[in-house]
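Trainee: 3D, please:
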Amino acid sequence: MREYLLTILAAALVAYVLTPAVRRFAVWFGAQAVPRDRDVHVIPTPRLGGLAMFGGMVAALVLASGLPEMRKYLGDGEVDVGKALLMSGGLIVLIGMADDRWEVDALTKFAGQVAAAGIFIMQGIQVYVIPLPNGESLSLPPAYGVPLTVLVVVATINAVNFIDGLDGLAAGVVGIAALALFSYAYLLSKSNGMTTLSGATLTAAILFGMCAGFLPHNFSPAKIFMGDTGSMLIGLLLSASTIMLTGRFDPAVLANGLFPFYVPLLLVPAVAAVPFMDMLLAVWRRTNQGRSPFSPDKQHLHHRLLELGHSTRRAVLIMYFWVGLLASGLVGLALFDAAWITLGVTVTIALAGMLLMLLTPWRRRRGTVADRAGSGDRERPAERPTMPV
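Mentor: Okay, here's the model as predicted:
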């Protein structure tokens, strides 16, 4: 655990310290988000926050390469995790910087995402096996494993990119997802007597540190946005950790049945259920309207929360709550034998959260109507005529 804590701290600290400098560079570089009709912010805000997050990732990898026990999981095995993250992450950052400054077309970004997935495959990060219901593993030949890997990488990157619409939303959601992946891999390895050091666990730890260090600058009111530079980068690392965790645990040695074997396949879709669902709804909505699936609008889930009467901060915290609940529920089911108790607690908390989410804006609207009704009985002061300016 000491090695992981050091890498988390390095990623968080460097990302936090670099962000103000990156903000000044973004202003000089001209990479600022000008408010649009579909945006929530009302003043130009610098982008390129992902550049500071990339710096945190590099610092964490450098530190990990200096730790004797961790070094072998960065390049001495069949999977060169350090090289894969640096090369693919660097490519994604370059494309993201160009998009944050000049708005690159969707096809170019898609090609860059596929190329980043190709770098993963060349460095050994690939879906090699998938679990079967009978408890066995199905080995995938390259003809199936390669396109499946590309699909996972591209889908995860775009899902994270779709949810990056409110201050602190993407960084917090992905940070929770990374923490869930880290907890699952570390605790399951420890409880089954396996080594807790792995490239997948290290990637999740670095990703959590990057998001934690950047979030103080990005939470509402945001001083800087991560931009496509950041959203594509953290989506890339999230997919890398998921792919490496798939098939890592042999169901024959797991003490809690077959379910933990499926968690890597379920965890990211669960914790990313909000962005994935938002992405699918957006594609369906836009294609039905005869528009491109990539054309922007203001009908994402976080926009709908604002329409219900929630503030920006409360809308973000609501998304955090649901992602955290789904993630902790899955991890709990994988680690504890009392599945029905875990499921019951999760459902109870979910119902309570749903009730609070619906009642809070209703009570606020009711109070506002009552205040307006009360103020209507009082005499209003006479309005002064205004002179034209």
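
Trainee: please make it C-alpha for all contacts and neighbour counts, starting now.
Mentor: Will do.

Trainee: where along the stretch 51-200 of the chain do the strands fall?
Mentor: Shown for the stretch 51-200 of the chain, the strands assigned by DSSP state E, counting those that start in this stretch span residues 129-131, 137-139.

Trainee: what's the closest non-adjacent residue to Gly56?
Mentor: Ala11 (4.0 Å; CA to CA, 6 or more residues apart in numbering).

Trainee: next helix or strand past the host helix or strand of Ala212?
Mentor: If you go by DSSP states H and E, Ala212 is part of helix 199-218. Downstream of helix 199-218, the next assigned helix or strand under DSSP H and E is helix 227-245.

Trainee: in JSON lines: the strands of the stretch 51-200 of the chain, plus distance to Ile224 and mean neighbour count.
Mentor: Output for those, formatted as JSON lines (distance: least, CA to CA, whole Å; neighbours: other CA atoms under 10 Å):
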{"stretch": "strand 129-131", "distance to Ile224": "40", "mean neighbour count": "17"}
{"stretch": "strand 137-139", "distance to Ile224": "44", "mean neighbour count": "14"}
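
Trainee: and these: which comes nearest Asp167?
Mentor: strand 129-131 (36.3 Å; CA to CA).

Trainee: run through who's touching that closest one.
Mentor: 137-140, 246-247, 261-262 (CA atoms under 8 Å, 6 or more residues apart in numbering).

Trainee: kindly report the same for stretch 18-28.
Mentor: Contacts for stretch 18-28 (CA under 8 Å, 6+ apart): 32, 46-49, 51-52, 55, 214, 217, 224.

Trainee: run the last query once more with 7 Å
Mentor: Residues outside stretch 18-28 that contact it (CA atoms under 7 Å, 6 or more residues apart in numbering): 32, 46-49, 51-52, 224.

Trainee: just flag the most distant two among the residues you listed.
Mentor: Farthest pair in those, by CA to CA: Gln32 and Ala52, 15.5 Å.

Trainee: mind putting the contacts of stretch 18-28 into TSV with distance to Pro147 and neighbour count?
Mentor: Output for those, formatted as TSV (distance: CA to CA, whole Å; neighbours: other CA atoms under 10 Å):
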residue	distance to Pro147	neighbour count
Gln32	35	21
Pro46	36	26
Arg47	32	28
Leu48	30	31
Gly49	30	29
Leu51	29	26
Ala52	31	28
Ile224	35	29
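
Trainee: filter those residues down to the ones in helices?
Mentor: Counted as lying in helices by DSSP state H, out of those, are 49, 51-52.

Trainee: can you redo those as JSON lines with distance to Arg101?
Mentor: What follows is these, written out as JSON lines (distance: CA to CA, whole Å):
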{"residue": "Gly49", "distance to Arg101": "12"}
{"residue": "Leu51", "distance to Arg101": "13"}
{"residue": "Ala52", "distance to Arg101": "16"}
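
Trainee: now the other sequence, so there's something to compare against:
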Amino acid sequence: MRIYLLVVVVAAAVTFVATPLVRVLARRVNAVTPLRDRDVHAVPTPRMGGIAMFAGFAVALLIASRTDFLGDAFTISSQAWAILAAAGLICLLGAADDIWDLDWMTKLVGQILCAGLMVWQGVQLITVPLFDSIAILSPRMLLAITLLVVLVAINAVNFVDGLDGLAAGLIAIGGTAFFVYTYLLTRSTESDYSNLATLVIAAVVGACLGFLPHNFFRASIFMGDSGAMFLGLTVSAASIVVTGNIDPGASQQLTEFVGFPAFLPILLPVAVMVVPLIDLVFAVVRRVAAGKSPFAADGLHLHHRLMARGHSHRRTVVILYAWTTVFAFGAVALAFLPLRTVVIALTVVVVVGIVLTIVPLPVRRTRPRASSRHVRTAERPPAESPRPETRV
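Mentor: Got it, this is the predicted structure:
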């Protein structure tokens, strides 16, 4: 556990220190998010913060590779190096979009190439956990599913990245729950507690924690596509490593002796990404139904709708944090508590959460100049822009 905590601290420290340097670089290369009708920020803000996040992630992994405890994760297979390389490439792709506003087709092709690199080096689903068994599919089917999982995760995080601190906080919370699960899963099935998925998600959580002080309301820098796509790829990679490589015998052992439900390996990644995934599904359905491209940006995301109901910027972020906490840690609770207890507790919490989400509490306004712009922007959704989705 101490080595994993070291990974978190190193990733957070490097990201925190590197972010001001990246902010200066972003201004020099004009990677600045302008004021658009659908945005909620009040001043042009530099983006490209994903470069700092990748720097923290990379340094943490490189240090881990030199330790006795985690060194085997880098020598037994090439998966760790493939994830690191793919994360670097997709961060560069996102940085290019932050600077030059690439079209959606170029970004999609780049995302497929980055995902393909990981698959080529073995980061691929081998089995698919079902509710009561482990499914073994054909190699082509598993390849297609793996690519789809990575692409969905990348674009889900990209779509939800629309408020200060939102995407980084959601991934930090969901990633912490995922870390708890993978660590306990490893301790329950292996004598060696080192695990690639746990290492990757620890570094991702650390990068998010190091970036949040610069990114929470009011943000001095945005993560941009370089950060959103980086987070989506790395979280999906960790999910694939732990979800799609479960031995059927180990799964049976967990179910019988430890209490882990057989369907938890496939439920938890969905629970971790529940807010971005819901936002992605609604956005795609909404835009396709209107005859538009799924990548055409608009001002009707979940955070826009919450602000339109009267929630402040900070409160909207906290509400979405809370929903991620409920579902991510609720899924992990299935490993420790009886199913009935978890379901009853989640039902109560969800009902209370729905009430607090739908009925906003009064907001005390002391300086309306910034908050009024936020509320006005959310209450009056603008016409959709033809530009592809970047920072929504």
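
Trainee: give me the nearest residue to Tyr181 of structure 2, chain neighbours excluded.
Mentor: Val332 (6.1 Å).

Trainee: check which helix or strand the one you found maps to.
Mentor: helix 313-333.

Trainee: quick check: buried residues in that helix?
Mentor: Neighbour counts over helix 313-333 of structure 2 (16 or more other CA atoms under 10 Å) mark 313-321, 323-333 as buried.

Trainee: now do stretch 56-67 of structure 2
Mentor: Buried residues in stretch 56-67 of structure 2 (16+ other CA under 10 Å): 56-61, 64-65.

Trainee: please apply the same query to stretch 214-230 of structure 2.
Mentor: In stretch 214-230 of structure 2, counting by 16+ other CA under 10 Å, buried: 214-217, 219-230.

Trainee: what sits against the corresponding residue of structure 2 for Pro251 of structure 1?
Mentor: With the correspondence set by TM-score structural alignment, Pro251 of structure 1 lines up against Ser251 in structure 2. By CA under 7 Å, 6+ apart, the contact set of Ser251 of structure 2 is Ala262.

Trainee: wait, a strand at Ser251 of structure 2?
Mentor: No: Ser251 of structure 2: not assigned to a strand; according to DSSP: H, G, I helix; E, B strand; the rest coil it is helix.

Trainee: how close does it get to Val204 of structure 2?
Mentor: Separation of Ser251 of structure 2 from Val204 of structure 2 (CA to CA, to the nearest Å) stands at 26 Å.

Trainee: before we move on, what about Ala18 of structure 2?
Mentor: Applying CA to CA to Ala18 of structure 2 and Val204 of structure 2 gives a distance of 15 Å.

Trainee: ok, Arg2 of structure 2 next?
Mentor: Counting by CA to CA - Arg2 of structure 2 and Val204 of structure 2 are separated by 16 Å.

Trainee: more neighbours, those two?
Mentor: Val204 (32 against 7; other CA atoms under 10 Å).

Trainee: that one against Phe57, yeah?
Mentor: Yes: counting by CA atoms under 7 Å, Val204 of structure 2 sits close enough to Phe57 to count as a contact (6.2 Å).

Trainee: tabulate the buried residues of stretch 56-67 of structure 2 (a markdown table), appending distance to Thr357 of structure 2.
Mentor: Putting the buried residues of stretch 56-67 of structure 2 into a markdown table (distance: CA to CA, whole Å) gives the following:
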| residue | distance to Thr357 of structure 2 |
| --- | --- |
| Gly56 | 34 |
| Phe57 | 34 |
| Ala58 | 37 |
| Val59 | 39 |
| Ala60 | 37 |
| Leu61 | 38 |
| Ala64 | 41 |
| Ser65 | 44 |
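
Trainee: out of the residues you listed, which is nearest to Arg373 of structure 2?
Mentor: Nearest to Arg373 of structure 2 among the buried residues of stretch 56-67 of structure 2, with distances taken as CA to CA, is Gly56, at 34.1 Å.

Trainee: residue in structure 1 matching the closest one?
Mentor: Using TM-score structural alignment, Gly56 of structure 2 sits opposite Gly56 in structure 1.

Trainee: quick one, what contacts that match?
Mentor: Applying CA under 7 Å, 6+ apart, the residues near Gly56 of structure 1 are 10-12, 14-15, 210.

Trainee: repeat that for 6 Å
Mentor: 11, 14-15, 210 (CA atoms under 6 Å, 6 or more residues apart in numbering).

Trainee: how far away is it from Leu245 of structure 1?
Mentor: From Gly56 of structure 1 over to Leu245 of structure 1 (counting by CA to CA), the distance is 22 Å.

Trainee: just the helices in the stretch 51-200 of structure 1 please.
Mentor: 68-71, 81-102, 106-122, 142-163, 169-191, 199-218 (DSSP state H, counting those that start in this stretch).

Trainee: out of those, deepest packed?
Mentor: helix 199-218 (a mean of 27; mean count of other CA atoms under 10 Å).

Trainee: mean shift of that helix relative to structure 2?
Mentor: Here the mean offset of helix 199-218 of structure 1 against structure 2 after fitting is 0.7 Å, by mean CA distance after the TM-score superposition for structure 1.

Trainee: what stretch of structure 2 does the helix holding Ala212 of structure 1 fall on?
Mentor: The aligned range for helix 199-218 of structure 1 is 196-215, by TM-score structural alignment.

Trainee: now what about stretch 266-274 of structure 1, what contacts it?
Mentor: Residues contacting stretch 266-274 of structure 1 (CA under 6 Å, 6+ apart): 177, 323, 326-327.

Trainee: if you set the cut-off to 10 Å instead, what comes out?
Mentor: 156, 159-160, 162-163, 173-174, 176-178, 180-181, 184, 238-239, 241-242, 259-260, 263-264, 275-279, 301-302, 319-320, 322-331 (CA atoms under 10 Å, 6 or more residues apart in numbering).
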